[in-house]
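> The following block contains a protein sequence and its predicted model.
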Amino acid sequence: MSSLTVYHQSSPEAPNKLLNQAEDIASTLAAVGVQFTQLPVAVPVQAGSAVEEVIAACRGQLDQLMSEQGFASFDVLSQRTEPRYQHGPRTSLPTAQRYGVAHLHYCLAGRGLLCLHIDDYVYALLCEKNDLVLLPAATLHWFDTGEQPRVTLLRLFDSAQLPLAEPADDALVASIAGLDDCLTAATPY
């Protein structure tokens, strides 16, 4: 189930709000210019599928989204690792970034944690299959796939060529609970 946790940047250890109803998530994100909706994946794909397989399976929906929304380029993130027997400390953190163009995240399989740093708040959205998130240009964000990634994600961009992400230094990346923390915490994730 998708969920949204909202943190004030002055207290990233204590969430201000935890939402798990799609309507509540959509209205909270809309207030900061981000669109959230859900669109059933027409042809199921597996997390970690080859990029070519993902594109072939979703070609119809991909073309429809691109024409309806005016997107001109896309890429695919498809990762899956097998569970490990021992969990050690996290060895790397996601990188905060922004794009100069609007872009859409469409979760096709698995899950990931999309964090948005907007004004004084961080919006940590647990994205699952069927979630669409439209980010305005220049939105500071990071996407956490966890220590054992299991996700397939389409990203559609409002530019003819795939844009380069502008890395950003955001100290909050290390302060906000990551995907693995969310999944093991006693919260309703």
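Arrived safely. Numbering: from 1, shown residues only.
> From here on, just use CA atoms for contacts and neighbour counts.
Will do.
> Assign a three-state SS to the most centrally placed residue in the chain, would you?
Centroid check for the chain by Cα atoms, centre = their mean gives Leu114 as the closest residue, at 3.4 Å. Secondary structure, DSSP: H, G, I helix; E, B strand; the rest coil: Leu114 is strand.
> From Gly60, how far out is the nearest residue to it once chain neighbours are set aside?
Leaving aside its sequence neighbours, Leu114 sits nearest to Phe143 (Cα to Cα, 6 or more residues apart in numbering; 4.5 Å). With the distance defined as Cα to Cα, to the nearest Å, Phe143 ends up 26 Å from Gly60.
> ok, second structure coming up, stack it against the first:
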Amino acid sequence: MTLLTTWPESGPETVVRRTSDPAAIAAALAPLGVRYERWPVREDVPADADADAVFAAYGPEIDKLTAAEGFRTVDVVALHPSDDPQWPRTARAAREKFLAEHTHDDDDEVRFFVAGAGVFYLHVRGEVHAVYCEKGDLLGVPRGTTHWFDMGTSPSFTAIRFFHEEDGWIGTFTGSDIAGRFPDFDAIHSGHAGSAA
């Protein structure tokens, strides 16, 4: 279930907003310049589908968004639990890359979740907005927006990424420790987002 939780930037002791209603989520994020929408879910696309299958399934939506927004690069990123002995190290490294607060100076961060889930944390106007995204959710974080992303201790998701710049994901890190002061993916996923991680 998609979920938006908002706290004051001072900490998660007080919940300002919590909603799972897609229309309410979109309405709350729009004034921040954040795009949130639901796309039809293709149930016949397995969680571990390769990029070709994902592009084939979501081609009309990808083409429409790319044409409307002028994206130059679209790719598919997937991370799912594996029996590979290196999986714990791979998962930890992938998670840590995005977990610190950062911005993107030259591009928006636009993701559509084909499978699985992840949480985008938006640090805007004195508040932290945690958007728990799942299959069918598209989120667009405007360039310059301070944020971080948590995929959890055992990541499992497939997402389509859209880029205006061919260089792809380039983050400018703020050096803040704020991400460690708010409930992480695992706490939100398990429904225990009322206290810090």
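Looks like it came in fine. A quick note: this is a predicted structure, and the numbers were derived from the prediction, not measured.
> Once they're superposed, tell me the TM-score.
Scored by TM-score structural alignment, normalised by the length of structure 1, the superposition of the two chains gives a TM-score of 0.83; 182 aligned residues with a Cα RMSD of 2.6 Å.
> just to revisit the earlier point, which residue in structure 2 lines up with the residue nearest to the centre of structure 1?
Under the alignment (TM-score structural alignment), Leu114 of structure 1 pairs with Phe120 of structure 2.
> Give me the mean deviation of the helix of greatest length in structure 1 from structure 2.
Longest helix in structure 1 by number of residues (criterion: DSSP state H): helix 51-69. Compared with structure 2 after fitting, helix 51-69 of structure 1 deviates on average by 3.1 Å (mean Cα distance after the TM-score superposition for structure 1).
> So which elements touch that helix?
Contact here means 3 or more Cα pairs under 8 Å, 6 or more residues apart in numbering; DSSP states H and E; on that basis helix 51-69 of structure 1 packs against strand 73-80.
> I'd like to know how many residues surround Glu128 of structure 1.
Neighbour count for Glu128 of structure 1, taken as other Cα atoms under 10 Å: 22.
> residues contacting the counterpart of it in structure 2?
In structure 2, the residue paired with Glu128 of structure 1 is Glu134, using TM-score structural alignment. Contacts for Glu134 of structure 2 (Cα atoms under 8 Å, 6 or more residues apart in numbering) come out as 1-2, 113-118.
> out of those residues, which are buried?
In the contacts of Glu134 of structure 2, burial by neighbour count holds for 2, 113-118, counting by 16 or more other Cα atoms under 10 Å.
> Contacts only, for the residue nearest to Leu125 of structure 1 when sequence neighbours are not counted.
Distance criterion Cα to Cα, 6+ apart; nearest residue to Leu125 of structure 1, sequence neighbours excluded, is Leu4 at 4.5 Å. The neighbours of Leu4 of structure 1, taking Cα under 8 Å, 6+ apart as the test, are 17-20, 25, 123-126.
> which residue ranges form the strands in structure 2?
For structure 2, applying DSSP state E gives strands covering 3-8, 17-19, 35-38, 73-79, 102-103, 109-124, 127-134, 137-141, 147-150, 157-163, 172-173.
> any chance of these in CSV, with distance to Asp48 of structure 2 too?
Listed next are the strands of structure 2 as CSV, based on distance: least, Cα to Cα, whole Å:
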stretch, distance to Asp48 of structure 2
strand 3-8, 24
strand 17-19, 29
strand 35-38, 21
strand 73-79, 8
strand 102-103, 29
strand 109-124, 8
strand 127-134, 15
strand 137-141, 17
strand 147-150, 20
strand 157-163, 7
strand 172-173, 30
